[in-house]
Structure formats: structure tokens, C-alpha cells
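> Here you go, sequence then predicted model.
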Amino acid sequence: MKLALLTALTMTAFAANSVLNRAAVGSGSIDAASFALIRVIAGIVILCMVLSVRGTPLPLFRRARVLGAVSLAAYMAGFSLSYVVLDAGLGALILFGVVQITMFGWGAFRGTAPTARQMAGAGVAFAGLLLVLWPGPGSRTDPAGAMMMVIAGLGWAAYTISGKAESDPLPATAANFLLCLPVLALFLIGPDMHAGPVGIGLAVLSGAVTSGLGYALWYAVLPRLAQATAAVVQLSVPIIAIVAGAAILGEAVSALMVVAAALVLGGIAWAVTAPKVPANHS
């Protein structure tokens, strides 16, 4: 029961990032660039505090830091910029779909031959993603916002793939947060930046609590979950974001959105729960 509650709390924290970002940026209380920068700074502070308590050093000077910092910066920037126009739930669905499909494709490219069930599940998920991205009657997706979230998804997928080789992901995350800050600053700082107290507060909450502490909690829970369970449980994140966006922000949930979510999440669930191909399979 304790493990289930901690897992649910972690997924809620991840979904809250979408709601907090949309609430702050969509209301105009802060611009997207300022939100992303403050979120990262708050994440750095809390993660370094956790590492200090653990007595763990910060692994800054490693080759993996380059890809980690750049891909994390792409995620942070695309995520915040997309929520200028996208609803919280819609953004979370696009993000999650792009991440999972990209990682599936990377695995196939690297020689992990997918089964027929995995291919079918990925195909269904991709169809759902196209449905929500495709402009037309019933679509509420802003093309520019969707493209920013696709970039965020590709960045997070690259960040996840590069991080699989890390023996201790928490200090690696803290190091990547620290190193991605100057990358973000280089591309995002501009003359039109503004931040009110509410926007700053939401950005700090997102960076310190739902990102920093959320990641720390996830890394504590993850070793206790089976791989398939860990993959499937993350399907709840877009659902929580859709429900929270409707309840807290008053976002509309269209029939098209429901169908697309069912296709994306159902297809991914079908793929990630497929039995592994035996090593001597031919």
C-alpha cells in the first residue's frame, strides 16, 4: 500500500508540472522563458540539498553531461513555450506520446527487434498522436505549440535514453539541471521577459517540488517496481493532467481528445506489456 501511494504521488507530481506551467504562462503572470529558467534554478537548489543530505558528490565533468544538459534544455524550453497556447492535458498527452514512441523507435533502431504486438501497439499510439496533432474540424491544437511540445518530447526521450547508463540517476539529474541552465539562458533570455509574484511562485513550486522532489521520489520508488509496471503506471500522467486541467483550469475535454488519449495510452500500454522476445528467438 505504501509503495502504491508513493507511486501515485509521484505521477501526480509529474502531471502537476503541466498544470502549473499552463496556469502560470497561460494566465500571463509570467513569460515562458522566465518560467523555464526559474523552474530549473529551483530544481538545482532542491536537488543539491538532497545530495548534500546524502553526502553524494555532484558528477559535473563527464562526457554524458553534454547530451544530458542539451536534451534537458530542449525539454524545458519546449515544455514552457508550448503552454503559452496548449491546454495542460493536451500538452501532457503530446509529450508522453512523443517520448514513448521515440524510445520505442530508438530501441528498434539499436537492434531490439519488436514483436508484432509491440509494432501494433506503437502503430495505434502513433495514430492517436496524429489524430490529436492533425489540424482540422474539432481540433483545438495550435500547430506552433504542438511543435514546441514535440521538441520537448524528443528532448526528454534523448535525456532518458542517455541517462540509462547512469549508475545513480539523482546526482546525474542535479548535474544536468545545473549545466542546462546556461544553455537555456543563452537561448531564452530576452527583452520581453516578465514575472509577477504568482508566476514566480508557480515556477518555484514546479521546479523544487513537482520536478526536483518528484524526481527524487521517483528514483526511490523505481527500483521497487517491475519494469512493465513502471512503464504502465506512467500512462496515468496524461490522464491526471487532463482531469486536473479540466477541474482546476476549466479546460474543455472534447470527444476528439478522449479518442486520441485512448488510442495513445492504450497503444502504449499494449506495447510495453508485451512479453520479451527470447534471446534465442529467430
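Nice, thanks for sending it over.

> okay, CA-based contacts and neighbour counts for the rest of this
OK.

> Now do the helices in this structure.
Using DSSP state H, the helices assigned to the chain run over residues 2-26, 32-54, 64-82, 88-109, 116-133, 143-163, 169-188, 197-204, 214-221, 227-233, 236-249, 255-272.

> okay, now Ala15: neighbour count?
A count of neighbours around Ala15, defined by other C-alpha atoms under 10 Å, yields 26.

> sorry, that was for Ala122
Each residue near Ala122 was counted by other C-alpha under 10 Å, and the total is 29.

> who are the neighbours in contact with it?
Ile101, Phe104, Gly267, Ile268, Ala271 (C-alpha atoms under 8 Å, 6 or more residues apart in numbering).

> So the third one is in contact with Val124, correct?
Yes - contact status for Gly267 versus Val124: in contact at 5.0 Å, counting by C-alpha atoms under 8 Å.

> Any chance of JSON lines for the contacts of Ala122, columns distance to Ser18?
Converted to JSON lines, the contacts of Ala122 look like this (distance: C-alpha to C-alpha, whole Å):
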{"residue": "Ile101", "distance to Ser18": "20"}
{"residue": "Phe104", "distance to Ser18": "23"}
{"residue": "Gly267", "distance to Ser18": "22"}
{"residue": "Ile268", "distance to Ser18": "20"}
{"residue": "Ala271", "distance to Ser18": "25"}
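
> Quick one: buried ones out of those residues?
If you count burial by 16 or more other C-alpha atoms under 10 Å, the buried members of the contacts of Ala122 come out as Ile101, Phe104, Gly267, Ile268, Ala271.

> Now for the residues you listed: which two are most distant?
Spatial extent of the buried ones among the contacts of Ala122 (C-alpha to C-alpha) is set by the pair Phe104 and Gly267 at 11.9 Å.

> A further structure is provided below for comparison with the first:
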Amino acid sequence: MALIAFAANSILCRLALGNESIDAAGFTIIRLLAGALTLIGILQLRTYLDARDKRSFGQLSSKEDSIPQSKGSWFSGLMLFIYAALFSFAYVSMDTGTGALILFGAVQLTMILMSIFKGERLLAIEWMGMIAAFAGFVYLVLPQLGTPSLIGFLMMSVSGIAWGFYTLAGRGSKNPLSDTSYNFLRTLPLVSVLFIVSIQQLTLTAEGVLWAFLSGSLASGVGYSIWYSALRGLSSTQAAVVQLLVPMIAALGGVMFMSEVITTRVMISGGMILGGIALVVLGRYYLTAKA
């Protein structure tokens, strides 16, 4: 579900920024603000329903009543803002395939290097799966590759690094909805600064605002909460590699909703990505169980 949300985010960004119906700063501002408002609303609704259930059915068991009310961190909020802002600004200076390659390459490198630094050693089968999945991803975006500007390359690389750190920070989340909600809230001071700096250059249309709002509220806000929940069952390497499915899901979304055609390239790259992910996700479990 999280990866589907990420793919939807990719499509919404393409619709908004690719059609120039909104500028990068405006998209970032509305996206993060919509995410914060939606998540806080959901969090308040959950708190109200929990309180009502307690009044109706009596005190819950100690296990059910002890969900930690964590509130994210300023570090995660900073990483979320850096990722969202630099992604938007870099996206308008390069084609979709090049941007995806740089972004996901930076994410993979960041998360895998950090896992190795923390003592997680990859098995040979995991290396094979990671290489196969990334090769399939490169093959998928190859026709769209162009030469990016240096500033665009740097912005997208830093955006990927920030998303890698944001993901790693979420692996220890005990309350994904609460953590994600407060992470979005913590981006608002920086959102305010971005608004003040860019107010005279903002380009907003009804269509662009709609895509940005959907990107922030559903694809980002709700999607990131689900992602934080999923991270508790994934290693850093697994979390890094499964994200390579996002462009594949986005391509299928283009087929379903934009009348795009399934090409041989999509089928071959899909097989490589899925096979590589299977090796990474199942390889360690299989070898450990066999041993």
C-alpha cells in the first residue's frame, strides 16, 4: 500500500509540475501543508474514537491502552522538508527518467551504506538481488535518460539522501501515525520561510493546487504513515530495494489511467525488479531457516 501511494505521488507530481500548472515552491508548500492538516485530522479522530470506546466499553487492556504517543523528531521533519523541497525544484530541471535514477540511486546508496556502517552484513544472494533489481530499474528508465544540469543533479541527490535518512529514522517508530503527523507539523516553520521567500514568484492554478493537495494528503501523508508501519518488518536493505518497485507501479498506473501501452521493456524490467526484490526479501530468511 505504501509503494502504491509512492507511485501515485510520482504520477501526481508529473501531472502538476510536468504540465507547469504550479511552480516547485507552491507545490512543496501545499503538499506539506495538506499532509500536516490531513494527518492531524486523522490523529484527532483516532484519539476521539479511542476515548469514546473507553467510555462505552470500559478501560481497555493494558496492552491496548499502552500505545506510545511518540511525536517524531525535528531531524525527521528536517529530512522530510529537504526531500520534498529539493525533489520539486530538481524535478522541473530534468526529465522523469533521469530524476528517478538519481533519486533512487541516492536512496539505495544512503540506506545500504548506513546499514553496513551499523554492522549489517549483506549475504551474496542479497547483493545479487539488489544488483538485479537496480539493473531492471535502470533498464526501465533508460529511454528517458538525459544529461541533467549540475544543480539539478545535486538537488535530486540530496533529496534522495534526505529520504534515505527519513526512512531509516522511521524503522524504530512505535506509533507510525503519530510520528508521521508530527514530522509533517515540524516542516511548517520551514514551509513558512519558503512561502515568504517565494511569494512573489508563486504560480498557482486550480489544477495544480488540486494535484499538490492530493499528493500531500493521501500519497504523502497517509502513504508515509503506512510506510513507517511497514518498516518495522523490513531490514534497511530490504526497505531500500523494495522502493525500486515504485517506478514499475507508476508505469502500470500510466497504463491503467493514462492509456499508456505495456511495452516489452516494461515487462522485462518488471521481471528483473521483482526477481531481484524476491532474492533480497526472501534470500536471508530462506538461508537462515535452512541453516
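That came through fine. Note that the coordinates shown come from a computational prediction; the quantities given were computed from them, not determined experimentally.

> Got a TM-score for the two of them?
Remark: TM-score between the superposed chains equals 0.74 [TM-score structural alignment, normalised by the length of structure 1]; 263 aligned residues with a C-alpha RMSD of 3.9 Å.

> between the buried ones among the contacts of Ala122 of structure 1, which is closest to Val45 of structure 1?
Nearest to Val45 of structure 1 among the buried ones among the contacts of Ala122 of structure 1 is Ile101, at 32.1 Å by C-alpha to C-alpha.

> was I right about the closest one contacting Phe126?
Yes - counting by C-alpha under 8 Å, Phe126 is a contact partner of Ile101 of structure 1 at 7.2 Å.

> what touches both of these two?
Shared contacts of Ile101 of structure 1 and Phe126, defined by C-alpha under 8 Å, 6+ apart, are absent.

> Can you give the distance of stretch 126-133 of structure 2 from its chain's centre?
Counting by C-alpha atoms, centre = their mean, to the nearest Å, stretch 126-133 of structure 2 is centred 21 Å from the centre of its parent chain.

> Give the buried residues for that stretch.
Neighbour-count burial for stretch 126-133 of structure 2 [16+ other C-alpha under 10 Å]: Glu126, Met128, Gly129, Met130, Ile131, Ala132, Ala133.

> and the counterpart of Ala33 of structure 1 in structure 2, how many residues sit next to it?
In structure 2, the residue paired with Ala33 of structure 1 according to TM-score structural alignment is Ala25. For Ala25 of structure 2, the neighbour count with other C-alpha under 10 Å is 23.

> what about Ala25 of structure 2, distance to Thr203 of structure 2?
9 Å (C-alpha to C-alpha, to the nearest Å).

> How many residues are close by the aligned residue in structure 2 for Leu186 of structure 1?
Aligned by TM-score structural alignment, Leu186 of structure 1 pairs with Val193 of structure 2. Neighbourhood size, Val193 of structure 2 [other C-alpha under 10 Å]: 12.

> In this structure Val40 of structure 1 contacts Gly207, no?
Yes - counting by C-alpha under 8 Å, Val40 of structure 1 touches Gly207, with 5.8 Å between them.

> Tabulate the buried residues of stretch 126-133 of structure 2 (CSV), appending distance to Ala289 of structure 2.
Output for these, formatted as CSV (distance: C-alpha to C-alpha, whole Å):
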residue, distance to Ala289 of structure 2
Glu126, 15
Met128, 19
Gly129, 18
Met130, 21
Ile131, 24
Ala132, 23
Ala133, 24
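
> which one of these is nearest Ser235 of structure 2?
Nearest to Ser235 of structure 2 among those: Glu126, at 11.5 Å, using C-alpha to C-alpha.

> Distance of the closest one relative to Leu3 of structure 2?
20 Å.

> same deal with Ser269 of structure 2?
For Ser269 of structure 2, the distance to Leu3 of structure 2 equals 17 Å [C-alpha to C-alpha].

> One more: Asp95 of structure 2?
Note on Asp95 of structure 2: its distance to Leu3 of structure 2, by C-alpha to C-alpha, is 21 Å.

> swap in Ala289 of structure 2?
28 Å.

> So between the two, which is more surrounded?
For Ala289 of structure 2 and Leu3, the more surrounded residue by other C-alpha under 10 Å is Leu3, and the numbers stand at 21 against 8.

> Just to check, the more buried one is in contact with Val246?
Yes - Leu3 of structure 2 is within contact range of Val246, at 5.8 Å (criterion: C-alpha under 8 Å).

> Any idea how many residues pack against whatever residue of structure 1 lines up with Thr47 of structure 2?
Structural alignment (TM-score structural alignment) places Thr47 of structure 2 against Gly55 in structure 1. A count of nearby residues for Gly55 of structure 1, using other C-alpha under 10 Å, gives 9.

> ok, now Val261 of structure 2?
Around Val261 of structure 2 there are 12 other residues, counting by other C-alpha under 10 Å.
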